[in-house]
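got a predicted structure plus its sequence, pasted below:
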Amino acid sequence: MDILEQDARALSASLEQGEISAHELMEATLARIAAVNPQVNAIVSLRDGDDLLAEARAADAAPRKGWLHGIPIAIKDLADAKGLPTSKGSPLYKGVIAQQDELMVQRLRAAGALIIGKTNTPEFGLGSHTFNPVHGATCNPYSLDRSSGGSSGGAAAALAARMLTVADGSDMMGSLRNPAGWNNVYGMRPTWGTVPDDPEGDVFLHQLSTSGPMARCPADLAALLDTMTGADPAQPLSSSPEATLPMLATQLAPQRIGYLGNWGGAFPYEKGIAELSAAALQQMAELGHQVTEIPAPFDADLMWDSWITLRSFSVAGGNHALYADPEKRALLKPAAIWEIERGLDMTAMQINHASMVRSDWLRAVNRLFEQVDVLVLPSAQCWPFDVNMVHPIEIAGVSMDTYHRWMQVVIPAGLIGLPVVNIPAGFGDNGLPGGLQLIGRHGSDGQLLQLAQHWHTATDWPRARPMPG
């Protein structure tokens, strides 16, 4: 098997046993990046090759730090990795070099990862389409004229194109799920607090986004999640959950799976999305799980209004200083300005009402989890679209009234911090990949990974249908 076709844990075992060297792995990685990245544009700010090969040789000569020892990783370009630029896809931060690692990056390095560069992202991570004025657009490896999704689009495309074996990402509005589905890989949004962010600014109010792992198999997803997790005393809402990787070795009982369909007609789907989902769920049933379609459990419009209120509040909280400077404001993309202006105009009671709605939804979903073990929705409402588009303006004849309305299918989990694993669900008649969201109750991350592993054993879509060429 080609060295880069192996999963990360298999590579880790080969490195530990001396069957391959970190130098050999780095050589293969750099050669693959040189061969395909000019077309895909997933890896940005790549470090000097000679320096990386020297680091790999040093790793070969050093005691093993952890399971990632000698494995190349690129960090999503929203997170700081010491010595590398963190552009956030914005000309305002182009060339700004990080002076230290973020907490999550520190944990990856401590496990032995070799940081080779960054993965591309939309400006400030806004929108599920990876393009920006600093690094350009990331193309979908399965069709280079299509979007790779976002905001972890660079990470997902790099995995699909075999430039990386595992990757980090982050998810506010589907950013670990939509690109994973569109690139035929796995992505996981963990339960809130399991992967703490850097303790900068407010650490209480803006609980929407979280970092998480991406990989080509659930075992790598679990291993990377376990490396990224752990409470940080500077962050009061962080936690130290049970390790998930050991759970994958135990047999999972048949699961009660509740399919939410199109949420009672609230979520329009492009042709083929519902059919792909139904086929995958039929296969789930054949694997022994009980699959039931359930009606919409909550008002979709109330949920949407809550979401866009809290999202704009969060975006404005983090970026209002940029907006206040007219010269910097001129360099912000329209979606960022829209979010910030909405957030600045909100009253305290509007924000309180939005949080009450999400509290009601949490209570409703907890009642729902008395009837089912796992909820399922498609990972996206449409197929990967033209890479030159800004965002879809309609789906199945329904106009999209915001730049992100076409991603509404991801907010039921994101609004209340539920864990979600995207599983590859196969390919449409158009040859493009799609995915399913496996959604669980708070703290059920290991259970979701067990279900994903059961699915992977039966399908292994990333290897069964790898990137063309």
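Good, I have the coordinates.

going by C-alpha atoms from here, please, whenever you check contacts or count neighbours.
Noted.

now do the strands in the stretch 201-350 of the chain.
210-215, 256-259, 290-293 (DSSP state E, counting those that start in this stretch).

give me whichever of those is most buried.
Of those, the one with the most neighbours on average (mean count of other C-alpha atoms under 10 Å) is strand 210-215, at a mean of 27.

between the strands of the stretch 201-350 of the chain, which gets nearest to residue 235?
Smallest distance to residue 235 across the strands of the stretch 201-350 of the chain (C-alpha to C-alpha): 13.1 Å, for strand 210-215.

give me the contacts around that closest one.
Contacts to strand 210-215, defined as C-alpha atoms under 8 Å, 6 or more residues apart in numbering, come from residues 155-156, 159, 165-172, 176, 180, 185-190, 192-193, 195-197, 221, 224-225, 228.

what about it, distance to the chain center?
5 Å (C-alpha atoms, centre = their mean, to the nearest Å).

again with stretch 97-110
The answer for stretch 97-110 is 19 Å, by C-alpha atoms, centre = their mean.

report the buried residues of that stretch.
Burial within stretch 97-110, assessed by neighbour count using 16 or more other C-alpha atoms under 10 Å, is assigned to 98, 101, 102, 103, 104, 105, 106, 107, 108, 109, 110.

surely the first one meets residue 86?
Okay, so that is residue 98. Yes - using C-alpha atoms under 8 Å, residue 98 makes contact with residue 86 at a distance of 6.3 Å.

still on that earlier bit, would JSON lines of the strands of the stretch 201-350 of the chain with distance to residue 361 be doable?
Written out in JSON lines, the entries for these read as follows (distance: least, C-alpha to C-alpha, whole Å):
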{"stretch": "strand 210-215", "distance to residue 361": "19"}
{"stretch": "strand 256-259", "distance to residue 361": "17"}
{"stretch": "strand 290-293", "distance to residue 361": "19"}
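
wait, which of those is closest to residue 118?
Residue 118 lies closest to strand 210-215 among those, at 14.4 Å (C-alpha to C-alpha).

contact partners for the nearest residue in space to residue 142 that is not next to it in sequence?
Of all residues not flanking residue 142 in the chain, residue 467 sits nearest, at 5.6 Å (C-alpha to C-alpha, 6 or more residues apart in numbering). By C-alpha under 8 Å, 6+ apart, the contact list for residue 467 reads 141, 142, 160, 161.

if we can go back for a sec, and the buried residues of stretch 97-110, which two are furthest apart?
Farthest apart among the buried residues of stretch 97-110 by C-alpha to C-alpha are 98 and 110. That separation is 17.9 Å.

name the SS class of residue 408, please.
Secondary structure state of residue 408, per DSSP: H, G, I helix; E, B strand; the rest coil, is helix.

OK, contacts around it?
267, 304.

and here is the other one:
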Amino acid sequence: MTLTTRSAAEILADLSARRLSAEDLMRATLARIEAVNPSLNAIVDLRDADDLLAEARAMDAGPVGGPLHGLPIAVKDLVNVAGIRSSQGSPIFADHVPDSDDLIAARMRAAGAILIGKTNTPEFGLGSHTFNPVHGATGNPYDPARTCGGSSGGAAVALATGMVALADGSDMMGSLRNPAAWNNVYGFRPSWGLVPSEPVADGFLHQLATLGPMARSPADLALLLDVIAGPDARVPHRVPHEPVSPLEPADPSGLRIGWLADWGGAFPMEEGILDLCGDALAVLADLGCHVEPVAPPFDAETMWEAWVTLRNWQVGASLGLLAARQADLKDSAQWELERGLALSAMDVHRASVTRSEWFRACAALFGRYDALILPSAQVWPFDVNRPWPTEIAGQAMDTYHRWMQVVVPVSLLGLPSLAVPAGFGAAGLPMGLQIFGPRGSDARVLALGAAYHEATRWPQTRPAMPNG
């Protein structure tokens, strides 16, 4: 195991005790990026090496300043970071260099992280495939000719290949969970509101997207979650946060786990995915969990119609300021904007009624089960030059994101969901599971994930190590 593939907890412990210097870690990080990144394109707008080394030396010369002291982190390119180009993958913002940090970047910086650059993302984060006209596409480290997923694709690849030890991501429609699955790492979508959104524009209405941590173990996820979670006085839906790190694995004995599989056939799956997920479920059963199949608890199409309406509403609102430059937006962004602008208040109300009905049905499920599980994706990583899958197992996809419908049950309700690696398919490509619970059960979900990790350790057992 090399320095840059060790756990974040181990690296930070050595930094804090001065057994490891921030300068030596930065040199190792930059060397790893130089060796790996050219073939994958995960980290973009990397800061000048001399400036980064000078900042690391300053860390070494001063006091230990927070739980992330001296740790290099590349921030997702949907987040503004002072002094680093923050394009959101869009030509409209190709020259945008902010003069201040967004909240999540400010919290990581205040915790002692050295912000080294950005991780690549789709334009405006739309679509679970990381490519854009500013930085190009990011390849999968297990096969660079295939997609790494998205929208936190650059973050997942950087983690999988040891370019960073921790990464931030965001998730509206699987943007943490999909790339975690396809890169053999972990991603955690926290209960909605636990990690505050940026305090700009509307803070009351939209409850679909959230920020969250990514890492190579649940214990490292917990470490970063403690830094980025917790109330901000400027955000109305303030959710208190109790520290979850150091994370202790749960005792899985007797836990009741519900397996939703393909939702009774409503979510078409490529061959091999459900079989591989079954192998992962067997690990939980071996740990003492009671795993049983669950019949579809809600109509999938009704849920989808509500999701698309609420997503169009939120994405259309966020893109509304760019309406004058609609022709400069990619086709999926134009579609979201047009549909969002065409919605009525009653359209949104009806969709929220459906969301409320699914919330009540889900509450009944959690009266019977400690956690529920779905696959993290419906397809294997596809050709990196393909915009999105147009069919799955012979079933046509009617939108650019229908192929990720399996993440909607969690996203619609803002539930805490841990994406865990499930192993590798016949072609040597990774896949994953979503383990989720009721709102507020973040610590319990992470603890269950930690027990699973101790039994599997997929990121450490099958690491992605292209170019050495």
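Received the coordinates, thanks. None of these values were measured; they are calculated from a predicted model.

please state their TM-score.
Between these two chains, after superposing, the TM-score reads 0.98 (TM-score structural alignment, normalised by the length of the second structure); 466 aligned residues with a C-alpha RMSD of 1.0 Å.

quick one: map the residue nearest to residue 142 of the first structure onto the second structure.
Matched by TM-score structural alignment, residue 467 of the first structure corresponds to residue 464 in the second structure.

could you measure from that match over to residue 430 of the second structure?
According to C-alpha to C-alpha, to the nearest Å, residue 464 of the second structure stands 10 Å off from residue 430 of the second structure.

same question for residue 192 of the second structure.
27 Å.

same question for residue 45 of the second structure.
On the measure of C-alpha to C-alpha, residue 45 of the second structure and residue 430 of the second structure end up 28 Å apart.

more neighbours: these two, which one.
For residue 45 of the second structure versus residue 430, the count of surrounding residues by other C-alpha atoms under 10 Å is larger for residue 430: 26 against 17.

what's the more buried one aligned with over in the first structure?
In the first structure, residue 430 of the second structure lands on residue 433 (TM-score structural alignment).

for stretch 307-314 of the first structure, which outside residues touch it?
So stretch 307-314 of the first structure is contacted by 206, 208, 339-340, 342-344, 346, 350-351, 354-355, 411, 415 (C-alpha under 8 Å, 6+ apart).

which one of the residues you listed is nearest to residue 234 of the first structure?
Closest approach to residue 234 of the first structure among these (C-alpha to C-alpha): residue 206, at 15.3 Å.

ok, the closest one - how many residues close by?
When neighbours are counted by other C-alpha under 10 Å, residue 206 of the first structure registers 15.

the closest residue to it other than its chain neighbours and residue 147 of the first structure: what is the separation?
Among residues not flanking residue 206 of the first structure along the chain, residue 314 sits closest, at 5.5 Å (C-alpha to C-alpha, 6+ apart). Distance from residue 314 of the first structure to residue 147 of the first structure, counting by C-alpha to C-alpha: 26 Å.

who's more crowded, those two?
More neighbours surround residue 147 than the other of residue 314 of the first structure and residue 147, with 31 against 20 (other C-alpha under 10 Å).

make sure the more buried one is actually in contact with residue 141.
No - judged on C-alpha under 8 Å, residue 147 of the first structure makes no contact with residue 141 at a distance of 9.1 Å.

ok, back up a step: check which helix or strand covers the residue nearest to residue 142 of the first structure.
Here residue 467 of the first structure is covered by no helix or strand, with elements defined by DSSP states H and E.

test my guess that residue 252 of the first structure contacts residue 450.
Yes - Residue 252 of the first structure is in contact with residue 450 according to C-alpha under 8 Å; the separation is 6.4 Å.

what about the residue nearest to residue 206 of the first structure, distance to residue 69 of the first structure?
Applying C-alpha to C-alpha to residue 314 of the first structure and residue 69 of the first structure gives a distance of 36 Å.

follow-up on the earlier one: quick one, which of the strands of the stretch 201-350 of the first structure is nearest to residue 31 of the first structure?
strand 210-215 (20.2 Å).

secondary structure element for residue 144 of the first structure?
Secondary structure from DSSP H and E places residue 144 of the first structure in strand 143-147.

quick check: buried residues in that strand?
For strand 143-147 of the first structure, by 16+ other C-alpha under 10 Å, it's 143, 145, 146, 147.

stretch 392-402 of the second structure too?
392, 397, 400, 401, 402.

which residues of the stretch 301-450 of the second structure fall in helices?
Per DSSP state H, counting those that start in this stretch, the stretch 301-450 of the second structure carries helices over the ranges 331-342, 345-366, 408-411, 442-456.

any idea which of those helices is most buried?
Among those, helix 408-411 has the highest mean neighbour count (mean count of other C-alpha under 10 Å), at a mean of 22.

so how far is stretch 71-80 of the second structure from its chain's centroid?
With C-alpha atoms, centre = their mean, you get 13 Å for stretch 71-80 of the second structure.

what of stretch 152-162 of the first structure?
On C-alpha atoms, centre = their mean, the centre of stretch 152-162 of the first structure falls 10 Å from that of its chain.

buried ones in that stretch?
In stretch 152-162 of the first structure, counting by 16+ other C-alpha under 10 Å, buried: 152, 153, 154, 155, 156, 157, 158, 159, 160, 161, 162.

among these, which are in helices?
Of those, the ones assigned to helices by DSSP state H are 153, 154, 155, 156, 157, 158, 159, 160.

thought residue 290 of the second structure was touching residue 256?
Yes - contact criterion C-alpha under 8 Å: residue 290 of the second structure and residue 256 qualify, at 4.9 Å.

so residue 216 of the second structure touches residue 4, yeah?
No - if you go by C-alpha under 8 Å, residue 216 of the second structure and residue 4 don't touch, sitting 11.6 Å apart.

any common contacting residues for those two?
Counting by C-alpha under 8 Å, 6+ apart, the residues touching both residue 216 of the second structure and residue 4 are residue 165.

among those two, which residue is more densely surrounded?
When residue 216 of the second structure and residue 4 are compared on other C-alpha under 10 Å, the one with more neighbours turns out to be residue 216, at 32 against 21.

how much space between the more buried one and residue 283 of the second structure?
Distance from residue 216 of the second structure to residue 283 of the second structure, counting by C-alpha to C-alpha: 18 Å.

ditto for residue 33 of the second structure
To residue 283 of the second structure, residue 33 of the second structure is 34 Å away according to C-alpha to C-alpha.
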